[in-house]
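Undergrad: Just the structure for this:
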Amino acid sequence: MGDVQTRHLRKSMTDAERRLWSRLRGNALGFHFRRQHRIGIYVADFVCLERQLVVEADGGQHNLPGGLVRDDRRTAWLNSVGYDVLRFWNNDV
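TA: Have a look, this model is predicted:
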């Protein structure tokens, strides 16, 4: 995914992503988070580099068979490079 696509993701957040970002931004939790941040070949919805924590807001497409496999592969890779991953369904946000 190129820088143009990453910028597009930053500008087109879902409602759930907007809600999460309103709670994470500006060190509101005592840690700095970035949104739509590239880690390897992936772009994390939100990441705290200091704590190596990725927070994802997942919509219904993630519950499809292919989506579940991709998410598992992505989480395994992120774990392998030292990141913990928290996933929340959009409707739970």
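
Undergrad: all contacts plus neighbour counts: C-alpha atoms, from now on.
TA: Fine.

Undergrad: for Val43, helix, strand, or coil?
TA: Of the three states, Val43 takes strand under DSSP: H, G, I helix; E, B strand; the rest coil.

Undergrad: Thr6 is in contact with that one, correct?
TA: Yes: using Cα atoms under 8 Å, Val43 makes contact with Thr6 at a distance of 7.4 Å.

Undergrad: Mutual contacts of those two, please.
TA: Residues touching both Val43 and Thr6 by Cα atoms under 8 Å, 6 or more residues apart in numbering: Gln36, His37.

Undergrad: Please give the structure of this sequence too, so both can be compared:
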Amino acid sequence: MKVLIVLVVILASWCSVTFGAESLQQCNKKFESSMRKCFRRWWDFKSYKDLNHLRNTCMKKESCKRKAKKCLIKELKGKEYINCPLQQTYIKSVDRMVT
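TA: Take a look at the predicted model:
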């Protein structure tokens, strides 16, 4: 009987870790996509090496920074983020962006 209880606990733990990680992975992909969209300066068609380079370039311009913050908060409050466990954390983080 003890072995059965241990197996059930292990199975439940494994399922929560596996499916929770998958959910976080999907949310992180959505967040990365939203960041790319919001940090892009529409008048600048350069290709950027990576997301960090894109973000850093945008953060150097006050107008881009302001627009990116508004865009990200709007995106994060959208329907596609409702099931993301880190939605509120993302919003608070973006809200701290200096404008």
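
Undergrad: Now the TM-score, please.
TA: Once superposed, chain against chain, the TM-score is 0.29 (TM-score structural alignment, normalised by the length of the first structure); 50 aligned residues with a Cα RMSD of 4.4 Å.

Undergrad: Look up which helix or strand Leu24 of the second structure falls in, please.
TA: Assessed by DSSP states H and E, Leu24 of the second structure sits inside helix 2-39.

Undergrad: likewise Tyr90 of the second structure?
TA: Using DSSP H and E, Tyr90 of the second structure maps to helix 87-95.

Undergrad: tell me what that helix is packed against?
TA: If you count contacts as 3 or more Cα pairs under 8 Å, 6 or more residues apart in numbering; DSSP states H and E, helix 87-95 of the second structure packs onto helix 62-76.

Undergrad: Point out the other elements, helices or strands, that the helix it packs on touches.
TA: Counting by 3+ Cα pairs under 8 Å, 6+ apart, helix 62-76 of the second structure packs on helix 2-39, helix 51-59, helix 87-95.

Undergrad: buried ones in it?
TA: Of the residues in helix 62-76 of the second structure, Cys64, Lys65, Arg66, Lys67, Ala68, Lys69, Cys71, Leu72, Ile73, Glu75, Leu76 count as buried by neighbour count, 16 or more other Cα atoms under 10 Å.

Undergrad: How about stretch 5-16 of the second structure?
TA: So, applying 16+ other Cα under 10 Å, stretch 5-16 of the second structure has no buried residues.

Undergrad: helices and strands around the longest helix belonging to the first structure, which ones?
TA: Counting residues, the longest helix found in the first structure (DSSP state H) is helix 65-80. When contacts are defined as 3+ Cα pairs under 8 Å, 6+ apart, helix 65-80 of the first structure sits against strand 84-89.

Undergrad: and the strand it packs on with helix 65-80, angle?
TA: Here the directions of strand 84-89 of the first structure and helix 65-80 differ by 150 degrees (axes from the mean of the first three to the mean of the last three Cα atoms, to 10 degrees).

Undergrad: Buried residues, strand 84-89 of the first structure. List them.
TA: Using 16+ other Cα under 10 Å as the test for burial, strand 84-89 of the first structure gives Asp84, Val85.
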